[in-house]
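Enquirer: Could you work out the structure for the sequence below:
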Amino acid sequence: MILVTGGTGLVGSHLLFALAESGDEKIRATYRTLESQERVHALFKWKTAQRPEIVEDLFDKIEWIQATVNDIPALTEAFENIVEVYHCAALISFNPKDFESLQKINVEGTANIVNLSIKNKIRKLCYVSSVAALGDSKKQITEDTHWEANKENSVYSISKFASEMEVWRGTQEGLDVVIVNPGVILGEGFYSQGSGVFFRKLSKGLKYIVPGSSGFVDVVDVVEAMVLLMKHSITNERYILVGHNIKFSTLFEKIAVALKSTVPLKKIKIWQLELAWRLDWFAGIFGNKRRLFRSTARSAYAQVSYDSSKLKQDLNFTYTPLNDTIQRISKHFNSQ
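Expert: Okay, the predicted model is just below:
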């Protein structure tokens, strides 16, 4: 049986569909609320729109267990008869006030998953990390780019790097693992967080573009890579998952066109971003909700590029064309 933690998140929900559709193994997934389960069901319904008669059969293949990564009794139950684990559960936040929560969920939670995997003699663990756990470089960032502790690191980056240390610790205790480091993940079903916010804001006529660039990847590609790596004999390796290194302005233009919305043209300057996060910090002192942090402001103008050739070489992997990804997600967004 396969266990998927964080089964109601962006990666987890798409992974559950891929696993259910393949029909190879029994599946168990963790969830936190019934509402989040309903979002997964809605995604299954969308993905089977051309075959509506199979949606319930696919969804019923999942055995759900209500558990968090820090709930040891519930996790112990979840691990019964499990042979493979996909650890997708994580907290994503760049707010320094969430540092303790990030440590508790991402680091301690991952340690719990690793420990139970070792105890239950799991065949293999796939951990969903992030490019945030990799180091910085003026050249293309690779799997070997060394992460360094400094004040520029976001609290999220710190937590994902520490989480990876727990996974690598598991390899020293005999656990076989693979780690994937996705860039910004593009996928349908979640428009109030992550890259989904791009679609929501651009649909309303976002006016501004930022000068930075980053690495982007289709959630379908993330899932496919994870499944292939788990089936392969490869162990104790990490893989960057980035299909496209492009500017945010290029991405925003493509999304706006797909949504038939106004293409943003006004460029935000670096000094404006630096001023904006400082003003936001000041407003936060008086109880206003923080919306922009130093790390997110600087990522908005950073010129970052990732080398994903390792996955292409080892698995002959091909990424989905960006236009296809955006058209698919836009179609889903408009259907909502």
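Enquirer: Every contact and neighbour count from this point should use C-alpha atoms.
Expert: Will do.
Enquirer: Return the distance of Ala258 relative to Thr325.
Expert: Distance of Ala258 to Thr325, computed by CA to CA, to the nearest Å: 10 Å.
Enquirer: Let me fix that, I meant to ask about Asn236.
Expert: Applying CA to CA, the value for Asn236 to Thr325 is 30 Å.
Enquirer: And for Lys204?
Expert: Lys204 is 20 Å from Thr325, where distance means CA to CA.
Enquirer: of these two, who's got more company?
Expert: Using other CA atoms under 10 Å, the more surrounded residue of Lys204 and Thr325 is Thr325, with 19 against 12.
Enquirer: Which of the helices or strands spans the more buried one?
Expert: Element membership of Thr325 [criterion: DSSP states H and E] is helix 322-335.
Enquirer: neighbouring contacts of that helix?
Expert: Contact with helix 322-335 is made by 46, 186-189, 199, 218, 243-244, 254-255, 258-259, as judged by CA atoms under 8 Å, 6 or more residues apart in numbering.
Enquirer: To compare with the earlier structure, here is another sequence to fold:
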Amino acid sequence: MRVFVTGATGLLGNTITRQLDADGHTVVALVRNPPHSEIFDGLNVEFVQGDLTDLAGDVANSSPDRIDQAIAGCDAVIHAAGFIHLGWTKMEQSMGVNVGGTHRIMRSCVRHDKKLVYVGTLNSIAVGTREQPADETTPIDNAGGQIQSAYVVSKSVALSAVMAGVKQGLRAVVVHPGFMLGPWDWKPSSGQMMLELSVGWKPLCPAGGCSICDSRDVAAATIRAIDYDGPSGRQFILAGENWTYKKLWTVITRHFDRSPPIVAPGPIIRAIGGVWGDLVTKVTGNEGFLNTAAVAMSRQFHWYSSERAKAELGYESRDAHESIQASVDWIRQRFIDIDPPTRAETPRFADASCFPSGYDLPGTCGKQK
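Expert: This is a model prediction of the structure:
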């Protein structure tokens, strides 16, 4: 089987690529620029260089571009690319990648009758709570609701576009991963949080919680979704163990021989921090990881149930401690020269070029899944 994969340099996309290759399938990976050879070292991957936001090749459906031609020659498509920015700014870029790019993939899938597995996000469906984890049937307007940041808005619009496409003949399955941890986090994405926690003591932690899953388990279920023979447009939550951020940060800091956080900040401190971040954004024109949108999201309990995926996709989510260990091992191997770091030392990074713009740990701007 030939599978066209977007986002193949990101945590989930690269894991999908490796599993497809291990199973004897051919991956046709979309890349914006020639990737570092080590990201695909030893893998049988064909590359198509292109940009999902460049729509010139699709004008009037007249001259098919390289992306369209590549999809035509594949059996299925996994669209795992995305632009993530947890804040109020970068709406144009978020819409261009997450919405415009998805439209482009959809058009080619419909044109050539190819099955699409669209990688969504839990941020585009209902929010769970401590008392009641959400599932695919939970009303979107449940208590709290999603914070309408650039990422949430753009991914929600993209999901609506996919569901509208299904009504017009698109064959698609949608998967919504939880908070993913695991190896091959080249950017890094969630690994940035671990790098941040490996340096110094963080007495405060986010007040909410997340649903921890392993990128290897999510990748396996995403691949199985290609052969899903149920109704088109079916959505699946691929989550895991529901933990508070305090518990997660406590476990991670122990791996790096660091003191765990003491407490989650109260509403007043959260408000001050978020407003301060927004003020800095207005003054500098550059929105960092601290802003009112990110603060509001961090106090929510993004807790979910994956029972539908377990029953219909055979999804299995391993123990969260195993995923954390694998992620820590990868981060140490890839980014940290010393093992383990002591409280008196500052980690040194093996290859600063691995970061999109130097050593800029806070935030998740511009990272692929």
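Enquirer: Got a TM-score for the pair?
Expert: Superposed pair, TM-score by TM-score structural alignment, normalised by the length of structure 1: 0.88. Supporting alignment: 317 aligned residues with a CA RMSD of 2.1 Å.
Enquirer: thinking again about what came up before, as JSON lines, the contacts of helix 322-335 of structure 1 with distance to Glu56 of structure 1 would be great.
Expert: Shown next, in JSON lines, are the contacts of helix 322-335 of structure 1 (distance: CA to CA, whole Å):
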{"residue": "Trp46", "distance to Glu56 of structure 1": "12"}
{"residue": "Leu186", "distance to Glu56 of structure 1": "26"}
{"residue": "Gly187", "distance to Glu56 of structure 1": "22"}
{"residue": "Glu188", "distance to Glu56 of structure 1": "20"}
{"residue": "Gly189", "distance to Glu56 of structure 1": "18"}
{"residue": "Phe199", "distance to Glu56 of structure 1": "29"}
{"residue": "Asp218", "distance to Glu56 of structure 1": "25"}
{"residue": "Gly243", "distance to Glu56 of structure 1": "32"}
{"residue": "His244", "distance to Glu56 of structure 1": "35"}
{"residue": "Lys254", "distance to Glu56 of structure 1": "34"}
{"residue": "Ile255", "distance to Glu56 of structure 1": "32"}
{"residue": "Ala258", "distance to Glu56 of structure 1": "31"}
{"residue": "Leu259", "distance to Glu56 of structure 1": "30"}
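Enquirer: The helix holding Thr325 of structure 1 vs structure 2, average offset?
Expert: By mean CA distance after the TM-score superposition for structure 1, the fitted helix 322-335 of structure 1 averages 1.1 Å away from its aligned residues in structure 2.
Enquirer: quick one: the strands in structure 2?
Expert: Using DSSP state E, the strands found in structure 2 span residues 2-6, 26-31, 45-49, 76-79, 115-119, 172-177, 179-181, 209-214, 234-238, 241-244.
Enquirer: how about those strands in JSON lines, adding mean neighbour count?
Expert: Listed next are the strands of structure 2 as JSON lines, based on neighbours: other CA atoms under 10 Å:
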{"stretch": "strand 2-6", "mean neighbour count": "24"}
{"stretch": "strand 26-31", "mean neighbour count": "22"}
{"stretch": "strand 45-49", "mean neighbour count": "16"}
{"stretch": "strand 76-79", "mean neighbour count": "25"}
{"stretch": "strand 115-119", "mean neighbour count": "25"}
{"stretch": "strand 172-177", "mean neighbour count": "25"}
{"stretch": "strand 179-181", "mean neighbour count": "24"}
{"stretch": "strand 209-214", "mean neighbour count": "26"}
{"stretch": "strand 234-238", "mean neighbour count": "25"}
{"stretch": "strand 241-244", "mean neighbour count": "21"}
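Enquirer: Gly100 of structure 2: which of those is closest?
Expert: strand 76-79 (12.6 Å; CA to CA).
Enquirer: distance from the closest one to structure 1 after superposition?
Expert: Strand 76-79 of structure 2, aligned to structure 1 and superposed, deviates on average by 0.2 Å (mean CA distance after the TM-score superposition for structure 1).
Enquirer: returning to that earlier point: among the contacts of helix 322-335 of structure 1, which two are most distant?
Expert: Among the contacts of helix 322-335 of structure 1, the pair separated by the greatest distance (CA to CA) is Trp46 and His244, at 25.5 Å.
Enquirer: contacting residues for the residue lying closest to Gly145 of structure 2 once chain neighbours are set aside?
Expert: Excluding the flanking residues, the one nearest Gly145 of structure 2 by CA to CA, 6 or more residues apart in numbering is Val127, at 5.8 Å. By CA under 8 Å, 6+ apart, Val127 of structure 2 lies in contact with Ala134, Ile140, Asn142, Ala143, Gly144, Gly145, Gln146, Gln300, Phe301, His302, Trp303.
Enquirer: The first one -> structure 1?
Expert: The one in question is Ala134 of structure 2. Matched across to structure 1, Ala134 of structure 2 falls on Ile141, judged by TM-score structural alignment.
Enquirer: how near is its match to Leu75 of structure 1?
Expert: In terms of CA to CA, Ile141 of structure 1 sits 35 Å off from Leu75 of structure 1.
Enquirer: next one: Val55 of structure 1
Expert: 27 Å.
Enquirer: Equivalent analysis for Ile62 of structure 1, please.
Expert: In this view, Ile62 of structure 1 and Leu75 of structure 1 are 16 Å apart by CA to CA.
Enquirer: Equivalent analysis for Asp136 of structure 1, please.
Expert: Distance from Asp136 of structure 1 to Leu75 of structure 1, counting by CA to CA: 35 Å.
Enquirer: what's the longest helix in structure 1?
Expert: Ranked by number of residues, the top helix in structure 1 under DSSP state H is helix 155-172.
Enquirer: Just give me the mean distance for it relative to structure 2.
Expert: After superposition onto structure 2, helix 155-172 of structure 1 sits on average 1.2 Å from its aligned residues (mean CA distance after the TM-score superposition for structure 1).
Enquirer: corresponding residues in structure 2 for that helix?
Expert: With TM-score structural alignment applied, helix 155-172 of structure 1 matches the range 150-167 in structure 2.
Enquirer: Sweet, I'm off.
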